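**Q** all I have is the shape, not the residue letters:
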């Protein structure tokens, strides 16, 4: 991320969640607040960019469409169909609900971005403390937007600024009311690919150390093959180039066949490791190189 810049991918993810909630059926994940949390000026920039992208990649198709709204609908649906954005959010909250029934009382959202959970899920917030951890620039952008909207911040919601490339999760949580004796649930979505392998492992090792036995973490990751031009299609390569140009380069992938042993060395047990076929079968979504994993503190 560039200095003093908030996460552009966080806003783009919120835009795609919002579009799905407003227009798509059947709904995989209904983030009905995502549309509100995106400032109008950012929404306009996104829509201009998507329209230009379609005009560049498929000029004849773009010219045949009656208006910008139709073009945006086409592009947004295509992007959602290729990503695990919606699937990973639904999987996480389904897993969290099950964990709460088993005694989980703390929910730590790593790289929260414009996540709306604490404002959207009052039904399960009553006995749950929520800790949103994100880069200070992105978190400041979000909290300012919440003030502009006049949303009341739930007493259970705690904001913790942290740069994963500079700080440790342990140090960040010690500054908050996080209780290391209470069973916790961690989500880490859309982040691991932007960090180094060492940074990812350092955070996972910290979770295994500070959270009690039975605590869980759900995270998504890219197959290491995504960074091999000989094994990926041109569209994937273009997407990698685009995020790098935006100042948020993707750096890391993992070998799915080695993940269980990698996590075991950190003190975590791999409970589930969904690949493309399994994600698509469960949620009708999927991307060839993306995976969702759930691990349990041993």
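**A** Nice, thanks for sending it over. Quantities reported herein were computed from a predicted structural model and do not represent experimental measurements.
**Q** alpha carbons only for contacts and neighbour counts from here, please
**A** Noted.
**Q** buried residues in the helix or strand containing residue 77?
**A** Residue 77 belongs to helix 68-82 when assigned by DSSP states H and E. Under the neighbour-count criterion of 16 or more other C-alpha atoms under 10 Å, helix 68-82 has 71-72, 74-76, 80-81 buried.
**Q** now stretch 79-98
**A** Residues of stretch 79-98 classed as buried: 80-81, 83-93, 95-96 (neighbour count, 16+ other C-alpha under 10 Å).
**Q** which strands and helices sit next to the helix holding residue 77?
**A** helix 8-23, helix 40-57 (3 or more C-alpha pairs under 8 Å, 6 or more residues apart in numbering; DSSP states H and E).
**Q** so which of those helices is the most packed in?
**A** Most buried of the helices and strands packed on helix 68-82 by mean neighbour count (mean count of other C-alpha atoms under 10 Å) is helix 8-23; its value is a mean of 20.
**Q** hmm, who's touching that helix?
**A** Contacts of helix 8-23 with the rest of the structure, by C-alpha atoms under 8 Å, 6 or more residues apart in numbering, involve 27, 29-35, 38, 42-43, 46, 76-77, 79-80, 85-86, 113-115, 246.
**Q** list of residues touching the helix or strand that that helix is followed by?
**A** Sequence-wise, the next helix or strand downstream of helix 8-23 (DSSP H and E) is helix 34-37. For helix 34-37, the surrounding residues in contact (C-alpha under 8 Å, 6+ apart) are 14-15, 17-19, 114-116, 142, 145-146, 149.
**Q** check it against this one:
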């Protein structure tokens, strides 16, 4: 993974393109498909994936593979992105003026809210390999976009978030800040998850809110999606992206509380499964948590 963007990030970007012209619960957030098309235009392999996600035969093949290997995955990913989009907009409406997206991958949230000028200050932090893909996709627009978004290289395995952000010229310590960590923590060990989430707490900002996605798994049980094929863990391991950490809705508030967070809200992404009877089987395996870190004393 040191020289390429995350394989799951690439697949989710392609899934976002596929869901760009549909309606109903499985729809991508407004504006997201166009950005993902752009992100997938930088390499030959990504361009092939993009082309297959835009053609009727290609979409049929991907739907078949999804039903065999990871039922409900695409609907789940789109539900996750729409809910985070809603939470980010709610935070902006409630006085948060800085957005920090950690491990952003090929997600479009930062770029969409930048276009709308929803957050005066935006930080996009990820591994250098992913940032290279983003910068290449932006092309001639990179200079204009750089005035609205601060791009920061961040290796979660080696660096502390608060230290990296404090050193970034575009990070404003005076602003109330929303931190989003989506689709990242499941690939870290529990000690590393604790270290990452604890490292956000010392930020000097007047208030910090955090949104994380996390896998639902009982202690000692394998971490993964319900009804996934046995080939999925093997594929993730081969891509150096095995799922390592999960928790339960009952345990996550106490876990976050012990790291310096409070007022945790758990958001069940399954919603009303009756809306998607053919695709909902994979939706119960990942949820969101929203937690607060109020003004430091």
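**A** Arrived safely. Treat the numbers as computed from the prediction; the structure is a model and nothing was measured.
**Q** okay, the contacts of helix 34-37 of the first structure in CSV with distance to residue 286 of the first structure next?
**A** Below are the contacts of helix 34-37 of the first structure laid out as CSV (distance: C-alpha to C-alpha, whole Å):
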residue, distance to residue 286 of the first structure
14, 18
15, 18
17, 15
18, 18
19, 18
114, 22
115, 21
116, 23
142, 28
145, 31
146, 31
149, 33
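**Q** of all the residues you listed, which comes closest to residue 64 of the first structure?
**A** Residue 64 of the first structure has its nearest neighbour among these in residue 19, at 22.2 Å by C-alpha to C-alpha.
**Q** the second structure: which residue goes with the closest one?
**A** Superposed on the second structure with TM-score structural alignment, residue 19 of the first structure falls opposite residue 18.
**Q** in the second structure, what sits opposite residue 104 of the first structure in the alignment?
**A** Using TM-score structural alignment as the criterion, residue 104 of the first structure maps onto residue 96 of the second structure.
**Q** report how many residues lie close to that match.
**A** Other residues lying near residue 96 of the second structure total 22 when counted by other C-alpha atoms under 10 Å.
**Q** what sits closest to it if chain neighbours are left out?
**A** Take residue 96 of the second structure and drop its neighbours on the chain: the residue closest to it by C-alpha to C-alpha, 6 or more residues apart in numbering is residue 176, 4.9 Å away.
**Q** check residue 182 of the second structure too.
**A** Take residue 182 of the second structure and drop its neighbours on the chain: the residue closest to it by C-alpha to C-alpha, 6+ apart is residue 213, 5.1 Å away.
**Q** confirm residue 291 of the first structure sits in a strand?
**A** Yes - assessed with DSSP: H, G, I helix; E, B strand; the rest coil, residue 291 of the first structure lies in a strand.
**Q** residues touching the closest residue to it other than its chain neighbours, list them.
**A** Nearest non-adjacent residue to residue 291 of the first structure, counting by C-alpha to C-alpha, 6+ apart: residue 275, 5.0 Å away. Listed by C-alpha under 8 Å, 6+ apart, the contact partners of residue 275 of the first structure are 290-292.
**Q** who's in contact with the residue at minimal distance from the centre of the first structure?
**A** In the first structure, the centroid-proximal residue (C-alpha atoms, centre = their mean) is residue 189; its distance is 3.1 Å. Residues in contact with residue 189 of the first structure (C-alpha under 8 Å, 6+ apart) are 88-89, 110-112, 218-220.
**Q** which of the residues you listed are retained in the second structure?
**A** Mapping the contacts of residue 189 of the first structure onto the second structure (both residues aligned by TM-score structural alignment, their matches' C-alpha atoms under 8 Å) leaves 110-112, 218-220 still in contact.
**Q** show me which of those are buried.
**A** Counted by 16+ other C-alpha under 10 Å, those give 110-112, 218-220 as buried.
**Q** whereabouts in the first structure does stretch 234-250 of the second structure align?
**A** Using TM-score structural alignment, stretch 234-250 of the second structure corresponds to residues 241-257 of the first structure.
**Q** returning to what we had before: how big is the angle separating the helix holding residue 77 of the first structure from helix 8-23?
**A** Angle between the axes of helix 68-82 of the first structure and helix 8-23 is 110 degrees (criterion: axes from the mean of the first three to the mean of the last three C-alpha atoms, to 10 degrees).
**Q** quick one: helix 68-82 of the first structure to chain centroid distance?
**A** A distance of 20 Å separates the C-alpha centroid of helix 68-82 of the first structure from that of its chain, computed with C-alpha atoms, centre = their mean, to the nearest Å.
**Q** same deal with stretch 102-119 of the first structure?
**A** That offset, for stretch 102-119 of the first structure, works out to 11 Å (C-alpha atoms, centre = their mean).
**Q** likewise stretch 264-273 of the first structure?
**A** With C-alpha atoms, centre = their mean, you get 20 Å for stretch 264-273 of the first structure.
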